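>>> here is a sequence together with a model predicted from it:
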Amino acid sequence: MAGAAPLERAGQPAGLVAAIAASWRDLRGGARRRLAQRPSEAGLLAHAYLAAGLAFVAGLPQAVADARALDQPDALAGVLAGRLFAALFLFPLLLYALAAAQRLVARGFGGRGSFYSARVTLFWTVIVALPLVLAEGLVSALVPALPPRGGALLGAAASALAGLGFVWIWATMTAEAEGFGRRGLVLAVFLIILVASLALLRVIPSIA
């Protein structure tokens, strides 16, 4: 049809929710479609802020729990201010740094992408993974109503599943952007980097 939207003429889903659903059905296809759209840097940043905002909302139950643990006046305002600062300023910077690291690691393994394609796939990964973030936030809201042991286990399981799901989506889309036939290698490398980073975060405080 002459009046169809450009995305519809290209066989790509119109609308953000439809695009996320299509990417869930076919992660590599979602990465291809997103790369073919060639989004601007402003569009990538807008998606970063969208993801940060929804993650901030999803993290409100945990923020309330953290404030109660501090047991100080105005603790909630301080916790929310810190989380808002991280969402608005630190989160986008972290994404750009991760995208650069993603490209450097992929290049070391013979990847054929670019720094731009790394940004596109990582930022789209964050958007596609939003249902996992929102589901984790919902679980966090239910945890206080559960017995302490069961609530802690449920919260840990939800966090682990969300983290692994994010890494799986990221590895799959990176494999497509870099021309890797197997995402298993990319997933293994990402998991090694993730485990090493978590171990480093635990070691640094003890050294200091």
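Sure thing, it's come through.

>>> going forward, measure contacts between C-alpha atoms and count neighbours the same way
Fine.

>>> in which helix or strand would I find the residue most central in space within the chain?
Most central in the chain under Cα atoms, centre = their mean is V126, positioned 3.4 Å from the mean C-alpha point. Assigned by DSSP states H and E, V126 falls within helix 115-128.

>>> roughly how far does the closest residue to F91 other than its chain neighbours sit from R112?
The spatial neighbour of F91 that comes closest, neighbours along the chain excluded (Cα to Cα, 6 or more residues apart in numbering), is A52 at 6.8 Å. Distance check for A52 against R112: by Cα to Cα, to the nearest Å, it reads 29 Å.

>>> the two: which is more packed in?
Between A52 and R112, counted using other Cα atoms under 10 Å, the more crowded position is A52 (24 against 15).

>>> and what about that one, helix, strand or coil?
Counting by DSSP: H, G, I helix; E, B strand; the rest coil, the backbone at A52 sits in helix.

>>> before we move on, the earlier item: the residue nearest to the centre of the chain and A51 touch, don't they?
Yes. Assessed by Cα atoms under 8 Å, V126 is found in contact with A51 at 6.6 Å.

>>> put this next to the first one:
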Amino acid sequence: MPVTSDIVATYKGPRKAFARILGMGQREDRALMMLMAGCLIAFVARWPALARQAHMTGEDLNMMLGGTLMALLFVAPLALYAIAALSHVIAKVLRGQGDWYGARIALFWSLLASSPLLLLNGLIEGFIGPGPGLQLVGFAWLVVFLWFWMSGLVEAERAN
């Protein structure tokens, strides 16, 4: 099934879609590609806002893009691995039965699956700017991301 179909399925029923993704077996290359694709989309989502900021302030766009690239494609993946590990430890304390891989996939897939809203947020930030629309879409992205993450984590940590 293509990734886009999996994303649509996640919006329809996150636990069922996540169970199907977990059922494909443990492959760390798949987890890493989900993470890197999500981070790449987050980087692309920042472009309109950075272009707007560069235009408004006269800053160098290339420097801002370079810093954002470094943050989102090199630093963020390391931080997300740490957050996934922390979420698994917390789930273990709460009697979770899953493994480290499931916790990673839950977080990484949530980032990738919620990326359409992240792109919309970036467009609004770049073309409209700060305001209620940006806040509404940003809040919607956060809610959807947390919904997908918690649904995936519950599915990953439940008894097999």
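Thanks, I have it. Note that the structure is predicted; figures quoted are calculated from it, not measured.

>>> superposing both, give me the TM-score.
For these two chains in superposition, a TM-score of 0.90 is obtained (TM-score structural alignment, normalised by the length of the second structure); 159 aligned residues with a Cα RMSD of 1.7 Å.

>>> related to what we said a few turns ago, check the fit of the next helix or strand after the helix holding V126 of the first structure onto the second structure and give the mean distance.
Moving toward the C-terminus from helix 115-128 of the first structure, the next helix or strand (DSSP H and E) is helix 130-142. Compared with the second structure after fitting, helix 130-142 of the first structure deviates on average by 1.8 Å (mean Cα distance after the TM-score superposition for the first structure).

>>> tell me which residues of helix 130-142 of the first structure are tucked away?
When burial is assessed from 16 or more other Cα atoms under 10 Å, helix 130-142 of the first structure yields the following buried residues: L130, L132, V133, L134, E136, G137, L138, V139, S140, A141.

>>> what's the closest of the residues you listed to P61 of the first structure?
A141 (5.1 Å; Cα to Cα).

>>> could you check how far the closest one is from G151 of the first structure?
For A141 of the first structure relative to G151 of the first structure (Cα to Cα), the value is 10 Å.

>>> counterpart of T174 of the first structure over in the second structure?
Under the alignment defined by TM-score structural alignment, T174 of the first structure corresponds to L153 in the second structure.

>>> show the contacting residues for that match.
For L153 of the second structure, the contact set (Cα atoms under 8 Å, 6 or more residues apart in numbering) comprises G102, A103, A106, L107.

>>> let me know the closest of those to G13 of the second structure.
Distances from G13 of the second structure to those, taken as Cα to Cα, are shortest for A106 (14.0 Å).

>>> could you find the counterpart of the closest one in the first structure?
Applying TM-score structural alignment, one finds that A106 of the second structure aligns to T121 in the first structure.

>>> which residues does that match contact?
Residues counted as contacts of T121 of the first structure (Cα under 8 Å, 6+ apart) are A31, R34, L35, W170, M173, T174, A177.

>>> which of those residues are buried?
Using 16+ other Cα under 10 Å as the burial test, these include A31, R34, L35, W170, M173, T174, A177 as buried.

>>> strands of the second structure, start to end?
For the second structure, strands defined by DSSP state E do not occur.

>>> counterpart of G38 of the second structure over in the first structure?
Aligned by TM-score structural alignment, G38 of the second structure pairs with A51 of the first structure.

>>> separation between its match and R149 of the first structure?
With distances taken as Cα to Cα, A51 of the first structure is found 31 Å from R149 of the first structure.

>>> repeat that for R28 of the first structure.
Where R149 of the first structure is concerned, R28 of the first structure sits at a distance of 39 Å (Cα to Cα).

>>> perfect, that will be all.
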